[in-house]
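S.K.: Give me the fold of what follows.
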Amino acid sequence: MIGGGGGVLRRSSAAFLWALPALLAVSSLLFAYRLVLQAAAERAEQVLVSDPQVQSLLRRLSAAAAEPRRRPPLFRLPRAVSPADDDDDGGDDLRRRNGGFNASSPLHNAGMVRVRVRVREDDVPEGGLRLAYLMAVFSAGYAAATAAFLVLYSCAVGVVFLAVAEFLLGRRRRAAARTLYEGSRLGIRRVLGFVFLRWAARDAAAQLLYAAVLSEALSRRAMVKLLVRAKAVPFLQTAAPLTQWAGGDERGMRWFLLAWGLLERAAPPALGFVCWAAAAGGARRRGRAEVLREGLRRAAAMGERGLLLRQAEMLLCWNATRRVLAAAAGPAVAAAAQAVAEVFFLVVWLLCYLDQRAGDARHAFGSRHLEDSIRPFSH
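M.R.: Next up is the predicted model:
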């Protein structure tokens, strides 16, 4: 039976157990990916905040970027530099080295006052090359992480769709390796573009919230760490990595998590329904825009039921349950359980989507349609 009957959670549990080996393999892949991502983010933080050449150049870039925003007065008298002029990361080396004169003053620029500025050997050139090299490495790593996530999540959606469809159609259980292979083909061919849309929307939201709420962190080190963490959030199920290190800006962190939690209660189910519409073959029969509209419309039709279901998912997959599991069995077990719960709720949302399709009098979706949607991948 495609839609209705017995409650979505009970049917989801039955489908999950029926295809348990394949779905546990998907959970393991998601778990391994996020372990690697967290280790890479921590390594990036360590390099950015501990490399003295990078920090020195970042101070100079910050000072140069701030200078155009301050319009200098017509005349400015040189003054001695006091310890109060130093920032929390070491101060402005340039003003200390030039004997107290401001190198950007009109008198200096006109050549009326000439001061020899001594720079440590290779400080700027090697720092600039070092920063350029690190940025190239981080950019390449971020591109690889994005591509891996898009492929992995598309495959996960395809495997879940194929496994649940065969369960509903009463097929014989196939080998897990076969389900993984055929389901991955389905996901790559039909869902990849919509998974990219989901990731892009979360990435844009994370960066906007970072700029609006967390950009006033107390120090440059805090800003660098938070930026690295914020860039990792769109790949994850929750914003937990940000809570692991707040950088002393607890108030900003609370606002970020509040705003992110409100967005996460509505956006992922809607974009998830779009992915299920694409997995069902909608993009082949209609345009991508029509698939997008259908997914959003069916997610909106869930109404209060969808919000309650999303609240239950966040309760099991977000920070509260993870903290309890981490305290009882360790962070690795908590992360693994979170990955299993994430795949289970993929099954739940797929059945919700199929219920919506089956109950639509104008666009009835029965066993024959479900059979047609998986026929190219179920040999």
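S.K.: all contacts plus neighbour counts: C-alpha atoms, from now on.
M.R.: Will do.
S.K.: which residues in the stretch 1-150 of the chain form helices?
M.R.: Applying DSSP state H, counting those that start in this stretch to the stretch 1-150 of the chain gives helices spanning 8-18, 20-50, 52-66, 93-97, 106-109, 123-168.
S.K.: Would you reformat those helices as a markdown table and include mean neighbour count?
M.R.: What follows is these, written out as a markdown table (neighbours: other CA atoms under 10 Å):
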| stretch | mean neighbour count |
| --- | --- |
| helix 8-18 | 17 |
| helix 20-50 | 17 |
| helix 52-66 | 16 |
| helix 93-97 | 16 |
| helix 106-109 | 16 |
| helix 123-168 | 18 |
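S.K.: To compare against the first, here's the next sequence to fold:
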Amino acid sequence: MTRPPRLNLRTTAQIIKQSSVSFISNFYTFLFLSLLLLSFKTAVETGTLVVTAFIDRDPSLKSLLSRLDLAGKNVKSSSENFRFPSIGGGGGGNRRRNRPFLHLTRFGTLDDDFFSSEDDVFGFGRKSSSINSSFQVNLSNFFHSKLGFSELDKKQGIKFSLPEDVVKKNEQQQQQQQQQQEDEEEGEDRVQFAAKGIERDAAALFFLVGFLSAAYGWLILGYLVIQSCVLGVVFLVVANNHLGKESSFFGTILAGSQLGFRRLSGFILIRWAVRDALTQFLGLWFFGEIEDQYSFLKLFVRLKLMPFSITSPWIQGFEKQILDFQVVWFMLDTFVSFVFAVDSWVAIMNTGMSSKEVVKEGCYLISLMFNQAVVLKWFEAVLCGLSVRWVLSRIFGRLFGSFFQSVAEVYFMVVWLIYYFAARCKDINPDGRRFGRRDLQNFIHRLR
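M.R.: Predicted structure coming up:
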């Protein structure tokens, strides 16, 4: 009969050795968990590529982005190029001028039906049937031949000719009135076209935001469920291994998933929120000056998905900003993960603690074996980081690199759990006792 593993480990080598033994002895269970993480990461990265490809190829989305002008660089020019016509005596721009109610027009002779052209007289915009430079008044019934008018004058009437400058002025006024009417009609068409464009853009924007929000909500839910289940199963497997208990594969998966989802859901949401806030802050710091709408949107999508899967927001044309972002983000994310290294196991073992108390207890346990914790975090940062994944992807393919990273993540879950047991064994309880196998056994017994 094999002797159960020790809990009170002191050195980094002992922790790594015990973690490797536990991992190998339950290899198939941990392999299943690794495949579960791999499937989630693959789905996240595939969805990211699909969304970014859609942004590049969809012409309607490009038109929408150009109208929205996320960068704000065309606000001034667009406001200068397109102005709505104002009514009355408003401000600048192309004003809509009101025509006077009465204005001078040209009309034909009285013999051409004077009263049929009253619309022209009062300036309602109708053109006369004939445009003449003079008008004729027949006074044959008024003047008598004794006044010196001939019979020809009495029959044909007396002609009065308008000056040439008056005729030209009247023609210019009619052309200006016609041009103003065309401008008003064109302005109304622009307003209607702009209103229809705003409606189409609003519908397209609503659909895009709704689709991305729904997909992001399902992504958060999937991340919460998978992380809770994986951590719960890892805890139950390692605890049973230390107690020398055996259980079926499906029984362990079911019980561990229930334990993790019941005890770790809130803590995982807090950890995700911290990483998301950190990522968005760094993204605003390094990419806030980008004016290209398409690149900005693709970077935004990548940054929102980084807390779920370690993937670089690689967009061509911004290599310098992306490299700086990756270096700073890797350092800060490593520090945040170091603070939260054992908090998952603290949350499982202590149901009555608040989130603040869980973080405080985790930092205290790390301080008890600080040197060992720093070395373990350094190993984790190297094996689970982008550099090793990039090298393995270049040699064996992208899928193998992602698979190795998933296996390494599950392995270091085991490492930090054994570190947690070792730190608890080093700590002295208020009643003077140390954490031991009996405490772990009592906890497993209470779960049933």
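S.K.: Work out the TM-score between the chains.
M.R.: Aligned and superposed, the two chains score 0.83 in TM-score terms (TM-score structural alignment, normalised by the length of structure 1); 346 aligned residues with a CA RMSD of 2.8 Å.
S.K.: that older thread, in CSV, list the helices of the stretch 1-150 of structure 1 along with distance to residue 293 of structure 1.
M.R.: CSV is the format used below for these (distance: least, CA to CA, whole Å):
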stretch, distance to residue 293 of structure 1
helix 8-18, 24
helix 20-50, 28
helix 52-66, 43
helix 93-97, 56
helix 106-109, 59
helix 123-168, 19
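S.K.: Quick one, which of those helices gets closest to residue 313 of structure 1.
M.R.: Distance to residue 313 of structure 1, taken as CA to CA, is lowest for helix 8-18 among the helices of the stretch 1-150 of structure 1, at 11.4 Å.
S.K.: What lines up with residue 349 of structure 1 in structure 2?
M.R.: Counting by TM-score structural alignment, residue 349 of structure 1 corresponds to residue 416 in structure 2.
S.K.: rewinding a little: among the helices of the stretch 1-150 of structure 1, which is nearest residue 332 of structure 1?
M.R.: Nearest to residue 332 of structure 1, of the helices of the stretch 1-150 of structure 1 and by CA to CA, is helix 20-50 at 8.8 Å.
S.K.: Any idea how far that closest one is from the middle of the chain?
M.R.: 12 Å (CA atoms, centre = their mean, to the nearest Å).
S.K.: now for residue 21 of structure 2: what does it line up with in structure 1?
M.R.: Aligning on TM-score structural alignment places residue 21 of structure 2 opposite residue 14 in structure 1.
S.K.: and if you look at residue 120 of structure 2?
M.R.: Pairing criterion TM-score structural alignment: no partner of residue 120 of structure 2 within structure 1 is identified.
S.K.: burial measure for the counterpart of residue 426 of structure 2 in structure 1, as a count.
M.R.: In structure 1, residue 426 of structure 2 lines up with residue 359, judged by TM-score structural alignment. By the measure other CA atoms under 10 Å, the count of residues near residue 359 of structure 1 is 15.
S.K.: and residue 359 of structure 1, what does it touch?
M.R.: Shown in contact with residue 359 of structure 1 (CA atoms under 8 Å, 6 or more residues apart in numbering): 3, 365.
S.K.: For residue 149 of structure 1, see how far away the spatially most central residue of structure 1 is.
M.R.: Note on structure 1: the residue nearest the mean C-alpha position is residue 234, at 1.0 Å, using CA atoms, centre = their mean. Residue 234 of structure 1 is 10 Å from residue 149 of structure 1, where distance means CA to CA, to the nearest Å.
S.K.: same thing with residue 3 of structure 1?
M.R.: If you measure residue 3 of structure 1 against residue 149 of structure 1 using CA to CA, the figure is 31 Å.
S.K.: same thing with residue 207 of structure 1?
M.R.: Applying CA to CA, the value for residue 207 of structure 1 to residue 149 of structure 1 is 18 Å.
S.K.: how about residue 162 of structure 1, what's its partner in structure 2?
M.R.: For residue 162 of structure 1, the residue aligned by TM-score structural alignment is residue 236.
S.K.: Equivalent analysis for residue 194 of structure 1, please.
M.R.: Using TM-score structural alignment, residue 194 of structure 1 lines up with residue 267 in structure 2.
S.K.: Hmm, residue 348 and residue 12 of structure 1 touching each other?
M.R.: Yes. With contact defined as CA atoms under 8 Å, residue 12 of structure 1 counts as touching residue 348 (5.4 Å).
S.K.: circling back to that earlier point, nearest to residue 255 of structure 1, of the helices of the stretch 1-150 of structure 1?
M.R.: Of all the helices of the stretch 1-150 of structure 1, helix 20-50 comes closest under CA to CA, at 22.5 Å.
S.K.: In structure 1, which residue range corresponds to stretch 38-46 of structure 2?
M.R.: Using TM-score structural alignment, stretch 38-46 of structure 2 corresponds to residues 31-39 of structure 1.
S.K.: contacting residues around that stretch?
M.R.: Residues contacting stretch 31-39 of structure 1 (CA under 8 Å, 6+ apart): 145, 149, 232, 235-236, 335-336, 339.
S.K.: what about residue 361 of structure 1, which SS state?
M.R.: Put simply, residue 361 of structure 1 is coil when judged by DSSP: H, G, I helix; E, B strand; the rest coil.
S.K.: how many neighbours does it have?
M.R.: Per other CA under 10 Å, the neighbour tally for residue 361 of structure 1 reads 8.
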